[in-house]
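A.B. asks: coordinates only, no sequence provided:
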């Protein structure tokens, strides 16, 4: 402003005057109006600024005249000067005696505190002091170094914003409204006004000067508005989702949110879903009508078509089916041994040929069936004779063999000392051969019984670890003779089991004998452990091992890995086969893992049947009484399923059972009990609340847990604690 040569005066020399209220203003009504606050002292500097800012009129005028949305352009200074286009006739009265620019958002939003980046800034909606009603401004700070000299900006009225931008015809009759970052509605269409129950602020009747920024009331803030409609958009603005759908006054709407990065505003779009789907619904209705007509036409056509088709089929099928029905009746006689098929008269060559083939086939079947029956009877007779022979032979052989073994064992002791080394060696051969023959006879007897299904289990309660220890000790001599190490380990948690003791002993002996037979040096280990309802025996050796392709054959009768093993180690190949069948009888199985020249591990499982032991103990002790027993109430609707638990509880507690809830209420009030046990499927929170019993005295039991003996033990332990 110091050098007037830098500025032109596009409107000629301006004239100024001081109004009665002390305002310095421009009098010639050309270009933009000028206003200086009465509290600003007008000196040469201020006069020069008022004069030479006339050069801005060209820019201010072109901005307003070329854009229908812009209603005013202006320049405000830090010393409270205002230059605004278009010209305000009575600017001194419009603004009043004094206007402090720093009190208005169209000035202070551009200062360093609010706009540290010194970028263009958009204001929110405010009431224009210049008399243009409610509007928005885009303002730009003008700095002289670090000093804010002034702010230039443009004004857009809310009315023009709504008319020219928000009221545009959009697809699906979409309605728009704009909010600032704080949720204040900048502008909205009439449709949105009706939904929110608000009237958009556009015009204003000015009676006094606007001395500070006047913004829209709080009900225009979408985040503070209490209407249901506003709450939906509040959710949309506060969450990351940019779309939402909701129902207002019975209509379903689709809402979209889009951020306007340049202004930091948010454009909200509301679309009635009926508008979107109207054309689709119309097309659907039309297609439905066409479809119904087509279906009706096709239905009528096919009714007529199938009527005539079925008539032809029935006539034709009778020609075919009648002889087939007769043939079917004849073929039902096939189950009769000496049945014959009669010839059927028919003109259909294929059916006639089929009938002839059936007749010939029946003749052949009758002959072959008769031959098979005769062969079956002969085979059964031979099998019985073989079994009788084996049983008799085995019985006859066992007596002399036992005598041979006993006498040779006594002679081997050489108590009189009259036998030399050669004699003792010969007696040893006799004794070993006798034992081998006796084992063979017993194996043959077992195989015979297994084939006949003649083996019956003699189950009893016994201490498995003691049985294992006895079996382990019986191999002590073999251990010394072969210079092997025999290890034994039995889990104490096994305790008593309910099974056939002799059969379990036979399984153990067969597995240990097999291990000793094929182990020349190293170690044999016998282990027993409890695995759920099973007991597992594991015999691990460091013997010759089994090739992988031969493992499946080890449990087959009369099979060994190869013929050289039979020659070297002896045996018939029956031991493991018998062991497998016995473990199956005992409710278990057997498996083997082996590596050549490393060793084999045989694992046999049998059922422990511990529940049988518990039932027996309960039966023996059910009559015992204990005056110090805890009182337990058992409530369930199915006494049959809970009988096992009832029997066990009676052993340790003073038990009261009931299946009626009302009776339970009565008992609980009159009885000093310790616990109530419930069937969890028959009790709910409502019933529990009626009982008025503390949680510490209630125990819920699932129906599936009653069959689990370990779970029953846990429940009893809990009650006893």
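C.D. replies: Perfect, thanks for sending it. Note that the structure is a prediction, hence the values are computed from the model and not measured.
A.B. asks: please count neighbours and contacts with C-alpha atoms only from this point.
C.D. replies: Fine.
A.B. asks: hmm, residue 599 is touching residue 525, no?
C.D. replies: No - taking contacts as C-alpha atoms under 8 Å, residue 599 lies outside contact range of residue 525: 11.4 Å.
A.B. asks: overlap in contacts of those two?
C.D. replies: Where contact means C-alpha atoms under 8 Å, 6 or more residues apart in numbering, the residues bridging residue 599 and residue 525 through contact with each are 540-541.
A.B. asks: and the two? which has more neighbours close in?
C.D. replies: Using other C-alpha atoms under 10 Å, the more surrounded residue of residue 599 and residue 525 is residue 599, with 21 against 18.
A.B. asks: check it against this one:
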């Protein structure tokens, strides 16, 4: 249907013109009123503002100082939280190092350890290594040497904690029996007393059960470090075993590092900050605050002699013990107190407080009041100029804004009509079955919402079709997976039934013969039938044992953890050799020399693995075949090789022989469940070993069981020179 020409009514205007005029009439009067009101308020209130400006600036400054103190305290909390987190990591690693057996330690590392004439055990020649100190107070024997070796595991972490955080001065572990391992290296022999008892120092006892029953990370008060690093605070955490408190780990922050951190704060008005410990001790006092507070910060300490007990800052550094700092003490104690005035060194100061979460410290920010008010006086002069400029700028802005508003409203009608037409065209495309349409954009929220709803509805219909198709595919996949699982179960049942059918047939046959001809059989015949019966029963037992071992392995994914004991190859090979001779009397068995090297294994599991490999070799060697068993020693491994003279394994099947239930094409007529090599591979893997198979067609197969050698250590009586020996069954000190 065609439309005729449009005739506008007399006096009518188009949409753009009507909207533009309406906007201008609506906006001009309020803007003029705003301008006049601003000028009137400015001139009437200027004198009042001048009088109140100083008080307002001071209040703003107080609020700013309070906010600054809280923000900077939060920043310090973040830095300390990271150190607290690193302390917890160090505690967990120390506990893990003590729980695990001692790792291999190089002779060069152990050569650093020497006994002092006073009986202490110390390190010499540090470089980029940790320092070690064992007090001779309790004696040093094999148990203590083993602890030293175990704790070498934490050396990389001690070094990384120091190198990755600029605040960290040193990190360490102290044991209950006065063993100290610390990084960076320091001369422990000259620094520590030979009979030092670390439990008497606050960086140890503040983490014990009495002072820290929650067993969490905590912070010490400021103290003088006996390791020679000067004044510091420490983040410490206990390391517990089921029996007792094994020790305490710590990360030290020097007072100098805290001062540098405080000095880095951007505090206006020539202000400065003071970091105060939870007991009121001023931990970090920057240079500008030393004269105001009447103390000099203890950044360094001259170690004329060893530090034999706790040494804390004097009482003159404690806010709570100085009457002249009572306002600061009140601000420190009262968590609800806001910024306060305090007179220091004859000057009025404004002080604000921020809480440092974690250690319970407080950050006090101080600024001279005269510096704050000097800016207020300057601000008073600037406000007059700013007020005049603002009035002029506001007038110009209104002129520009009205011109811009008129131009923008001219385009509004087009922004309303064009999208409506585009929406109509989109609806037509959707009706034609073309659902993938882009939503017309207009910039108007309601119109865009309408177009988006239409497009989403269309895409929802298309997605519904896709969802149905995807669900059909998923159902098909699930059915296929169910078919695969059922097939595996059927294979397992077929295998078990096949393996049981033959021996049960033999048992039944022997039983029938004995029932019919018991009085006619000779002793030799009876013995022969007995052997057949026992062989059939043994085969049933073997199938059951393999199935049960398979269930044990697959119950936990990789099997139960091995129960490690010391055993010899001969203890594993002998049972398999005897079983082979009984089951396969026609095979030739050749066993090479078995070394006397002890193994660290689960004997029960490893006998299953060896028996499975030997039985597999005998089974496929043939009636007149031979089986050879030998052991080779390598630097860090011992390998048991089992070779047979069978037909070998096809190259394309070699990668599958360790899969459960897999039997190669050459296994037809040979009894077996396809479980043996799978079990052996899982057991070797649980021991950190490997099962390797080498085969050539018509030239036999060799299966190698590779295990790591156990490592033992011997310590010389003269000093602390350690040597590692593979397979040794004793440790000497």
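C.D. replies: Ah, there it is. Model, not experiment: these values are computed from the prediction.
A.B. asks: let me see the TM-score of these two.
C.D. replies: A TM-score of 0.38 describes the superposed chains when it is computed by TM-score structural alignment, normalised by the length of the first structure; 291 aligned residues with a C-alpha RMSD of 2.7 Å.
A.B. asks: for the host helix or strand of residue 151 of the second structure, name the packing helices and strands.
C.D. replies: Residue 151 of the second structure is part of helix 142-151, with elements assigned from DSSP states H and E. Contact analysis of helix 142-151 of the second structure by 3 or more C-alpha pairs under 8 Å, 6 or more residues apart in numbering; DSSP states H and E lists helix 15-99 as its packing neighbours.
A.B. asks: so residue 499 of the second structure makes contact with residue 543?
C.D. replies: Yes - in this structure, residue 499 of the second structure sits in contact with residue 543. The criterion is C-alpha under 8 Å, and the distance is 7.1 Å.
A.B. asks: which residues in the stretch 501-650 of the first structure form helices?
C.D. replies: 501-517, 563-569, 575-585, 610-621, 643-652 (DSSP state H, counting those that start in this stretch).
A.B. asks: those: which one's closest to residue 595 of the first structure?
C.D. replies: Of all the helices of the stretch 501-650 of the first structure, the one in closest proximity to residue 595 of the first structure, counting by C-alpha to C-alpha, is helix 501-517 (13.9 Å).
A.B. asks: mind listing what's buried in the closest one?
C.D. replies: 501, 503-504, 506-512, 514-517 (16 or more other C-alpha atoms under 10 Å).
A.B. asks: need the residues you listed in JSON lines with distance to residue 443 of the first structure, can you?
C.D. replies: Formatted as JSON lines, the buried residues of helix 501-517 of the first structure follow (distance: C-alpha to C-alpha, whole Å):
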{"residue": "501", "distance to residue 443 of the first structure": "18"}
{"residue": "503", "distance to residue 443 of the first structure": "13"}
{"residue": "504", "distance to residue 443 of the first structure": "15"}
{"residue": "506", "distance to residue 443 of the first structure": "11"}
{"residue": "507", "distance to residue 443 of the first structure": "12"}
{"residue": "508", "distance to residue 443 of the first structure": "15"}
{"residue": "509", "distance to residue 443 of the first structure": "13"}
{"residue": "510", "distance to residue 443 of the first structure": "10"}
{"residue": "511", "distance to residue 443 of the first structure": "14"}
{"residue": "512", "distance to residue 443 of the first structure": "16"}
{"residue": "514", "distance to residue 443 of the first structure": "14"}
{"residue": "515", "distance to residue 443 of the first structure": "17"}
{"residue": "516", "distance to residue 443 of the first structure": "18"}
{"residue": "517", "distance to residue 443 of the first structure": "16"}
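A.B. asks: is residue 373 of the second structure in contact with residue 54, as I believe?
C.D. replies: Yes - with contact taken as C-alpha under 8 Å, residue 373 of the second structure and residue 54 are classed as touching, separated by 6.5 Å.
A.B. asks: possible to save the helices of the stretch 501-650 of the first structure as CSV with distance to residue 307 of the first structure?
C.D. replies: Below are those laid out as CSV (distance: least, C-alpha to C-alpha, whole Å):
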stretch, distance to residue 307 of the first structure
helix 501-517, 75
helix 563-569, 78
helix 575-585, 64
helix 610-621, 69
helix 643-652, 65
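A.B. asks: what's the closest of these to residue 275 of the first structure?
C.D. replies: For residue 275 of the first structure, the closest of the helices of the stretch 501-650 of the first structure is helix 643-652, at 68.2 Å, according to C-alpha to C-alpha.
A.B. asks: what packs against that closest one?
C.D. replies: Here helix 643-652 of the first structure touches helix 610-621, going by 3+ C-alpha pairs under 8 Å, 6+ apart.
A.B. asks: looking at the helices of the stretch 501-650 of the first structure, which is closest to residue 76 of the first structure?
C.D. replies: Closest of those to residue 76 of the first structure is helix 643-652, at 94.3 Å (criterion: C-alpha to C-alpha).
A.B. asks: now do that closest one against helix 610-621, angle only.
C.D. replies: Interaxial angle of helix 643-652 of the first structure relative to helix 610-621 (axes from the mean of the first three to the mean of the last three C-alpha atoms, to 10 degrees): 50 degrees.
A.B. asks: the inter-axis angle of the helix or strand following helix 643-652 of the first structure versus helix 643-652?
C.D. replies: If you walk from helix 643-652 of the first structure toward the C-terminus, the next helix or strand you reach (DSSP H and E) is strand 654-658. With the same axes, to 10 degrees as the criterion, the two stretches strand 654-658 of the first structure and helix 643-652 enclose an angle of 150 degrees.
A.B. asks: what comes up buried for strand 654-658 of the first structure?
C.D. replies: In terms of neighbour count (16+ other C-alpha under 10 Å), strand 654-658 of the first structure has its buried residues at 654-658.
A.B. asks: stretch 599-609 of the second structure now?
C.D. replies: Within stretch 599-609 of the second structure, the residues that count as buried by 16+ other C-alpha under 10 Å are 599-603, 605-609.
A.B. asks: turn those residues into a markdown table, columns for secondary structure.
C.D. replies: Converted to a markdown table, these look like this (DSSP: H, G, I helix; E, B strand; the rest coil):
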| residue | secondary structure |
| --- | --- |
| 599 | strand |
| 600 | strand |
| 601 | strand |
| 602 | coil |
| 603 | helix |
| 605 | helix |
| 606 | helix |
| 607 | helix |
| 608 | helix |
| 609 | helix |
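A.B. asks: tell me which other helices or strands the helix or strand hosting residue 288 of the first structure touches.
C.D. replies: Assessed by DSSP H and E, residue 288 of the first structure sits inside helix 273-331. For helix 273-331 of the first structure, the elements it packs on are strand 251-260, helix 349-412, judged by 3+ C-alpha pairs under 8 Å, 6+ apart.
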